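1. Have a look at this prediction, sequence included:
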Amino acid sequence: MNNNTTQIKRALISVSDKTGLIEFAKGLSELGVEIISTGGTYKKLLENKIPAIEISEFTGFPEMMHGRVKTLHPLVHGGILGLRDSHAEVAQEHDIKWIDLVVVNLYPFSATIQKPDVSEEEVIENIDIGGPSMIRSAAKNIGWVGIAVDVNDYQSILEEIKNNNGLSFATRKKLSA
């Protein structure tokens, strides 16, 4: 387990709640972090002139099945789960690029099911699969990867990356809980 500070070179951002997104992504970009993003998040970043790579460009595979399959891809999860000190050869062999920070918040399932007259179809479409998978992958690899699921953590993450050239193990561990 790596317990040293991890430099943040690449972040994957896929958020339903876009509160604070622009300021956070702009801050990451200004710190030289490459941003990969999905669907509506990607569009929001582009609208605000924040450089980002669309997930389908990153994976070489299109979003499919009406957006149900976006991030469920070996290049994404390999980039998150890979142990930098022991999986580098396999990563290089399969063109897997490390993802050092995962920024995800989930579809608003609780709010959706409480809406009057909500359809079963809408409820089903608000069951997030990719988001929890990325969160779990990042949490499993806290030795190398940071995870942000709470917009209230954005500022402190930016400050730590700026001041320490990365995220400490203590911070990565706290964020994964």
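-> Everything's here; your move. Values in this document were obtained by computation on a predicted structure and should not be read as measured data.
2. CA only for contacts and neighbour counts going forward, please
-> Fine.
3. Around residue 124, how many other residues sit close by?
-> Counted with other CA atoms under 10 Å, the neighbours of residue 124 add up to 12.
4. next up, a second structure to put side by side with the first:
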Amino acid sequence: MAKNVVEKVDDQVKINTLLVSVSDKSGLDTLIPGMIAVNPDLVILSTGGTFSRIKEILGPGADMHLQQVSDYTGQPETQGGLVKTLDFKIYLGLLTETYNQAHQADLVRTKARPIDMVVVNLYPFAQTIARPDMTLENARGNIDIGGPTMIRAAAKNFIRVASVTNPEDYSKILEKLTAGKGCLTLADRYDLAARAFAHTAAYDRAIADYLAGTAGTALLSCYQPGV
């Protein structure tokens, strides 16, 4: 099987399409208007409570920039938000490469658009298991699937995509976007990718440690197989 070898990469990539899905919504009131000020044509894809918060931030002009992921993909969110962003069009947008003709043909075929930045932070697993009333089922429900997958896809494709995981980085990113006239450099994207993989690694480590620890002893009392 032929391997995909990247031979050309852009240093500067303009952020035209932004995907936002966050548990911690702090800082969005600064980030979102700031990014639109830098690029008035910015398209924002979002989900659930994040969509509602961004719509509130943008007010009457929200529809000029903001679109529900479910409207973009044509697939409604499942009950309880179980599946929101795990969609072929989303991952084409994250993983395709600018100078790969087959990738570009896939975007055209599916009417997908390249996604240039994800802003994602994860369900609060560590905070959940620290609560005194925590149960194994509560912990299981706070294992994020879509979030880490988006972060990892964006970080893997740092040659084109920026992966933002920490609200404390928003101000610095806005400074870079302003200085770069809406663009981030390859060095910027590489740095964000390294931080993103560290973020998901720590998240997975917390889950693994929890499941390998005391949680297993509660399994039989928490669930009744076959009932």
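-> All right, it came through fine. What you see is a predicted model; the values in this text were computed from it and never measured.
5. Work out the TM-score between the chains.
-> Aligned and superposed, the two chains score 0.95 in TM-score terms (TM-score structural alignment, normalised by the length of the first structure); 177 aligned residues with a CA RMSD of 1.2 Å.
6. So the residue nearest to residue 73 of the second structure when sequence neighbours are not counted: helix, strand or coil?
-> Taking CA to CA, 6 or more residues apart in numbering, and ignoring the residues beside it in sequence, residue 73 of the second structure has residue 89 as its nearest neighbour in space, at 6.3 Å. At residue 89 of the second structure, secondary structure determined by DSSP: H, G, I helix; E, B strand; the rest coil is helix.
7. and residue 144 of the first structure, what pairs with it in the second structure?
-> When the two structures are superposed using TM-score structural alignment, residue 144 of the first structure falls opposite residue 160 in the second structure.
8. my guess is its match meets residue 13, correct?
-> Yes - using CA atoms under 8 Å, residue 160 of the second structure makes contact with residue 13 at a distance of 6.5 Å.
9. Can you list the residue ranges for strands in the first structure?
-> Shown for the first structure, the strands assigned by DSSP state E span residues 10-15, 34-37, 53-54, 101-105, 146-148.
10. Tell me who's in contact with the residue nearest the centre of the second structure.
-> Residue closest to the average C-alpha location in the second structure (CA atoms, centre = their mean): residue 120, at 3.7 Å. Applying CA atoms under 8 Å, 6 or more residues apart in numbering to residue 120 of the second structure gives the contacts 20, 21, 22, 23, 147, 150, 151, 163, 164, 165.
11. What does it correspond to in the first structure?
-> Structural alignment places residue 120 of the second structure opposite residue 104 in the first structure (criterion: TM-score structural alignment).
12. re earlier: next, work out how far apart the match of residue 144 of the first structure and residue 192 of the second structure are.
-> 12 Å (CA to CA, to the nearest Å).
13. for residue 172 of the second structure, same thing?
-> Residue 172 of the second structure sits at a distance of 12 Å from residue 192 of the second structure (criterion: CA to CA).
14. Between those two, which has more neighbouring residues?
-> Neighbours were tallied for residue 172 of the second structure and for residue 192 using other CA under 10 Å; the higher tally belongs to residue 192 (23 against 10).
15. aligned partner of that one in the first structure?
-> Taking TM-score structural alignment for the superposition, residue 192 of the second structure sits opposite residue 175 in the first structure.
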